[in-house]
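**Q** A structural model of the following input is requested.
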Amino acid sequence: MTQEITLKSLWDDAYAASLDEPGKLLYRSNLLGSDLRITNFGGGNTSAKVMNKDPLSGEDVQVLWVKGSGGDIGSMKLDGFATLYMSKLMQLRAQYRGLDQEDAMVEALGHTIFNLNPRAPSIDTWLHGFVPHAHVDHVHSDAVIAIAACVDQVRLTEEIFGGELGYLPWQRPGIDLGIKLGRMAEENPALKGVVLGQHGLFTWGETAKDCYLLTLEMINRAAVWLDANVKRPVFGGEKVPALAADARRATARRLMPLIRGRISQGAHMVGHFTDAPEVLEFVNSHSLSDLTPMGTSCPDHFLRTKIKPLVVPADADAAALDALIAGYRADYAAYYDRCKRPNSPAMRDPNAVIYLVPGVGMISFAKDKATARVSAEFYVNAINVMRGASGVSRYQGLPEQEAFDIEYWLLEEAKLKRLPKPKSMAGRVAFITGGAGGIGSASAERLLREGCNVVLADIDQTALDEVVSGFGKRYGRDMVRGVVMDVTSEAAVIAAVEYTVGEYGGLDVVVNNAGITSAAAVEDTTLAMWSRTMDILSTGYFLVGREGYRVLKAQGLGGSMVFVSSKNGVAASPGASAYCTAKAAEIHLARCMALEGAPMGIRVNVVNPDAVLRGSKIWKGEWSEQRAASNKIAVSELEEHYRKRSLLQRSVFPEDIAEAVCFFASDLSAKSTGNFLNVDAGNAVSFTR
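**A** Down below sits the predicted model:
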């Protein structure tokens, strides 16, 4: 068991030898941040005191390189470090007189910046700058925080670390805590680091490698001790049995749109579900009801997860969720009223972030997928802390007032206000069929640019994987998913929409775009051709539309459905009776759904393209050859032929259709339903009338 819970050194001496001191700091930081057992995403700090040439005087000066505000040590680059003159930091230390100066001192950090570095220093800068050692690590190790969250944390720190680590009680990070930490290190030169109550671990060393290895050593010591001394069964054992895996996922998919609809009135939220073993162990345990109200201990944990989670029964229906969510909001408002200061920011969103479902797992909601996922990871950290602490002692969270003062800290509020304005479709979720084709992928890119999460469905696995991979690199993997789906299969459509809900918590936009073409004179149209065309273009649109509609209705947030039909849906063409009929059916289906969806704010509109050749799968092969033969021209002349045929003498591209799709998907068309928009560069026979 010890072999499984201890961390192994990943330090490569040969690689490190090729790096300068800032490079070694980055290397160390990335190694530490690569393992969530060492620190959570965005949590912890690393630093090094480095001799650099002053750009003004040319003299060698000591500079503190420390992780900047808002960074993540696991993924940061060299530009993620703030750089500050050590001499000026020490001058600020000498000027400090008391706690009422704390926030002002943060502003004064701007006067210590080295080399006009634009990276803002974090509040933890003080805790690194005043430690009289060249290299300092601060991490949020679950094992160490478990010790720091016990009621007898002082005794346990001494017992486990044998005086090699000091102890400082909980205090909000700032210059005052930095001075105390530095003084403890100065007065106790044998110390290798400090445990901060409820917070985490500080270690230091004279080289980057020494500091890295010491951090691992202290985390391993805590982990081994906890494992050897923990009371079993953990969390008092199982109270609720876990449902089967399929049942867990089905329950989450049922609950997520219902919760999302109730918490997204102010801004659309995106969901994440996990039934990881440690989550199930906690949500199914006897200790769940005792531990969840106590909140988390580490400040980083509750900044991401709120003061406490909401427990939701697996069988909760709409009425039960109404009561549970209303009760949580009232409880949060009471917490705010109890703890607010005269200058506290206004109360923020009172809804829970974490939803614990016994027998099922954990659901989290935030304004974007990445934050929802990371919030879940943070609560897993909190679970690990509660497991360790309650297994060897009695767990204690941060005092309520201290938690509030962190959550509503004016400096934290200022950081929130500096965040960029959300994009127009942030928090929305779109499902697009035919997603690997020209129009589908162009529509996806257009929605992604507006901050929308996108699930692409396509029957072509290879093409789908390529498109999704490209979008993931450009917009982030959390923003896009792909699912293989045949629109003619009811089971496949249901599964794909369920997958979308499971990945993002709900649905806001359905783009019915999958298509084929068929061309033949009426007398040459076989039943097989007719049926296949109808199955994909008519029945397929019905199945996707129906399943998307069901989610939108259950969610109660309204939504938009966009059908990509064709000029041929309103203007018949000879030699394509099956295609024209199916496209007309799409338009009329959209109108019928617009009638039924209007009372619930579900809008259904149609985009009619014409002759979109570039990137189109349906224009490859037989269809192009048939159209070219019918017009007595070469296939290579088709695009020019259609351009000249249009009233505006312009070609129509996938990006043009994507603009129309985005218009109907977004709030720009909030007062439009049952409409169709031609994007054909002008074609008199398809004018609306």
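**Q** CA only for contacts and neighbour counts going forward, please
**A** OK.
**Q** now for the spatially closest residue to residue 205 that is not a sequence neighbour: which residues touch it?
**A** Residue nearest to residue 205 in three dimensions, not counting chain neighbours: residue 211, with 4.5 Å by Cα to Cα, 6 or more residues apart in numbering. Residues touching residue 211, when contacts are defined by Cα atoms under 8 Å, 6 or more residues apart in numbering, comprise 135-137, 203-205.
**Q** number of nearby residues for residue 98?
**A** Neighbour count of residue 98, defined by other Cα atoms under 10 Å: 9.
**Q** oh sorry, the question was meant for residue 325
**A** Neighbouring residues of residue 325 were enumerated by other Cα under 10 Å; the total is 20.
**Q** returning to that earlier point: what comes up buried for the strand or helix carrying the residue nearest to residue 205?
**A** Per DSSP states H and E: residue 211 is located in helix 208-229. Buried residues in helix 208-229, counted by 16 or more other Cα atoms under 10 Å: 208-209, 211-220, 222-227.
**Q** Proceed likewise with the subsequent sequence, for comparison:
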Amino acid sequence: MHSTETNSKATNDDVAALIARSNRLGSDPKNTNYAGGNTSAKGTDLDPVTGEEVELLWVKGSGGDLGTLQPKGLAALRLDRLRALEGVYPGVEHEDEMVAAFDYCLHGKGGAAPSIDTAMHALVEQPHVDHLHPDAGIAIATAADGEELTRRIYGEQVVWVPWRRPGFQLGLDIRDIQRANPGAIGCVLGGHGITAWGSTSDEAEANSLWIIRTAEAFLAEHGSAEPFGAPLEGFGPLPEAERRERAAQLAAHVRGIASLDRPMVGHFTDADVVLDFLAHDAHPRLAALGTSCPDHFLRTKVKPLVLDLPADAPLERAVERLRELHQAYRADYAAYYDAHATDDSPAMRGADPAIVLVPGVGMFSFGKDKQTARVAGEFYINAINVMRGAESVSTYTPISDAEKFRIEYWSLEEAKLQRMPKPRSHAGRVALITGAASGIGKAIATRLAADGACVVIADLELEKAQAAAAELGSTDVAIGVQCDVTKAEQVQAAVDATVLAFGGVDLVVNNAGLSLSRSLLETSEADWDLQHDVMAKGSFLVSRAAARALIDQGMGGDIVYISSKNAVFAGPNNIAYSATKADQAHQVRLLAAELGQHGVRVNGINPDGVVRGSGIFAGGWGASRAEVYGVKEEELGKYYAGRTLLGLEVLPENVANAVSVLTGPDLSHTTGLHVPVDSGVAAAFLR
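**A** I've put the predicted structure just below:
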């Protein structure tokens, strides 16, 4: 028996090698898609009860990503107990029951939950196993003559395994094929992907890469030059600027289509691979066949919605046709569900498309959040690559709709969905906030992002906007855009950037502002115009541009004005600022009356004296107001607090909290309201 110290070192080495191999394989999209595939290693550790060595399997757990895998993402299981499950295996009709049995094979506490592929890794009689979803490998796996191609490409080194849904029986199938072919280094799984193995971690990785690169080389050498058929006249890519403009015009309409059953966040790409696919005459046939690899269609749905008009079709006709196709898509999906559902199938989860393809423009993909939407798009690009490879040497033949349904509505998948945490209050919503690189706007952006929203920070200075967005997380959470709200073209560009980044817009906060503290006689015409251009005109321009997108979506939404207690309170030396705040306050009432028919709520917030973190106060306004009130500038916040009923200083976070509540689910029936956030200024009571 090894000493505890020696055995622990061996265990750590095994795990470290597995993690390093997984990260290398998973970081290259040619090898596998995001969160796709799994890897494993077998080794020994000491049983803490008996002190004896036991054989273990470390395998990537359910839901993890190979490229970013860490030790905590592994499941550690007793190999002897896993293999003993064969003796109690009730047969393929009941193999889902085996997943629960994995819990009785775990070694210690912690780690990830074992995935459905655990049996494959345990039953293969090699110490190191990789299961991957490379585009080139799936191209062979989905070819009509995939088995023959596998023999032609690999000889006896790689063996064909007919399609079987992942599970215990697939593990037994691969184990038996491995035993019957002792010289094989791996297999091609029909309709699915590849599995490779080796006696060492390095050998398994080398075998995986050899299988993938050999498939790539074969397709490159023997594939036809035009696997997607002949070019379709009028379906080629629009020029880039025109393409992006059309995408922005369509985005809100498309998001509304994808969100009929439940709100979705979107992602847009005009990648060359998508545009090329849509520019050729085979794309309608191939798209209708759907994807094949389970990892793909679980995120993309079984097939996309494809606009069947040329790229230069009039916008109105494209929108009309998309709506017609949407109705047909929903009917087709319902028929697919009805054809394959059984009495114990989960309820239909929704009949809207996750992928919408627009020739000449690109692809819109959708999900519950930005990452899910982006990954769905990446997976459909994987699917296009698979179709290209299969069609170049054979005929693309994915698994049947019946088998897709068995995956999509699998009880294990349903259980995984039911375990998902309850979504946050603003999950699935997209917020555009002006003047959000600092102060109140930044606090609002921070709060809405924490509530689950995707956030676009618009500000005069792009670098500051991008820096503020980066503080909130990746571009899946927030982006920064430059916007001078006094210029209509920049406002429209900000709205376009929002809908292209996240699919649409749901929540707009008019927060951009400035203030000039001057008496009537000291206020110049230029002062008056600047004050009104930024806040009165700027709010109007932002609301107008956003309202177009909100109406196109047909999903309702929110517009919030950050006004001021000065909208109703008359103070000295403040005519330009207070007058424009009164203008904003009445815009709230006017727009609430006009946009209510579209389900758009319009509300306002009236803060007072938000000194800390405020760009306005830091820019000279604070000094001016302190002089008016005869206090030191550093004591201005305390002065404002002292004149309120509650005696509390108002902070940017207090305003952000009000925005969150106003736009959340609890005030869904409220519009035209002004909410004071001023700690109680009696003179500013609304009446």
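**Q** which residues in structure 2 does the helix holding residue 211 of structure 1 align to?
**A** Correspondence between helix 208-229 of structure 1 and structure 2 is established over residues 201-222, with TM-score structural alignment as the criterion.
**Q** next: stretch 25-40 of structure 1.
**A** The alignment of stretch 25-40 of structure 1 onto structure 2 (TM-score structural alignment) spans residues 18-33.
**Q** and stretch 584-598 of structure 1, by the same measure?
**A** With TM-score structural alignment applied, stretch 584-598 of structure 1 matches the range 582-596 in structure 2.
**Q** and the end-to-end length of the match of stretch 25-40 of structure 1?
**A** Across stretch 18-33 of structure 2, the straight-line distance between its terminal residues is 18 Å, by Cα to Cα, to the nearest Å.
**Q** work out the gap between it and the centre of the chain.
**A** Here stretch 18-33 of structure 2 shows a centroid-to-chain-centroid distance of 21 Å under the convention Cα atoms, centre = their mean, to the nearest Å.
**Q** ok, and what's touching the host helix or strand of residue 204 of structure 1?
**A** For residue 204 of structure 1, the host element (DSSP H and E) is strand 200-205. Applying Cα under 8 Å, 6+ apart, the set of residues contacting strand 200-205 of structure 1 from outside is 133-141, 144-145, 148, 192-196, 211, 214-215, 298.
**Q** likewise stretch 263-276 of structure 1?
**A** Among residues not part of stretch 263-276 of structure 1, those counted as contacts by Cα under 8 Å, 6+ apart are 248, 252, 256, 260, 351, 360-369, 372-373, 376, 426-429, 502-506, 557.
**Q** do the same with stretch 284-303 of structure 1
**A** 43, 140, 145, 149, 198-200, 235-242, 282, 307-309, 358-359, 378-379, 381-382, 386, 396-398, 403, 406-407.
**Q** drop anything exposed from those.
**A** Of those, these count as buried by 16+ other Cα under 10 Å: 43, 140, 145, 149, 198-200, 235, 238-239, 242, 282, 307-309, 358-359, 378-379, 381-382, 386, 396-398, 403, 406-407.
**Q** quick revisit: among the contacts of stretch 284-303 of structure 1, which ones are in helices?
**A** 145, 282, 378-379, 381-382, 386, 403, 406-407 (DSSP state H).
**Q** ranges for the strands of the stretch 201-350 of structure 1?
**A** Counting by DSSP state E, counting those that start in this stretch, the stretch 201-350 of structure 1 has strands at residues 270-274, 310-311.
**Q** out of these, deepest packed?
**A** By mean neighbour count, with neighbours taken as mean count of other Cα atoms under 10 Å, strand 270-274 ranks first of the strands of the stretch 201-350 of structure 1 at a mean of 26.
**Q** mean per-residue distance, the match of helix 208-229 of structure 1 versus structure 1.
**A** Superposing on structure 1 and averaging over aligned pairs (mean Cα distance after the TM-score superposition for structure 1), stretch 201-222 of structure 2 comes out at 1.0 Å.
**Q** now do that stretch: distance to the chain's middle.
**A** Stretch 201-222 of structure 2 sits 31 Å away from the centroid of its parent chain (Cα atoms, centre = their mean).
**Q** can you select the buried ones among the contacts of stretch 263-276 of structure 1 for me in ChimeraX?
**A** Under the burial definition 16+ other Cα under 10 Å, those of the contacts of stretch 263-276 of structure 1 that qualify are selected in ChimeraX by:
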select :248,252,256,260,351,360,361,362,363,364,365,366,367,368,369,372,373,376,426,427,428,429,502,503,504,505,506,557
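**Q** just want the most central residue of structure 1.
**A** The residue at the geometric middle of structure 1, judged as the C-alpha nearest the mean C-alpha position with Cα atoms, centre = their mean, is residue 370 (1.1 Å).
**Q** tell me which helix or strand that one sits in.
**A** Secondary-structure element containing residue 370 of structure 1, defined by DSSP H and E: helix 369-392.
**Q** so what does that helix touch, helix or strand wise?
**A** In terms of contacts (3 or more Cα pairs under 8 Å, 6 or more residues apart in numbering; DSSP states H and E), helix 369-392 of structure 1 is packed against helix 142-148, helix 208-229, strand 270-274, helix 277-283, helix 299-305, strand 354-357, strand 361-366.
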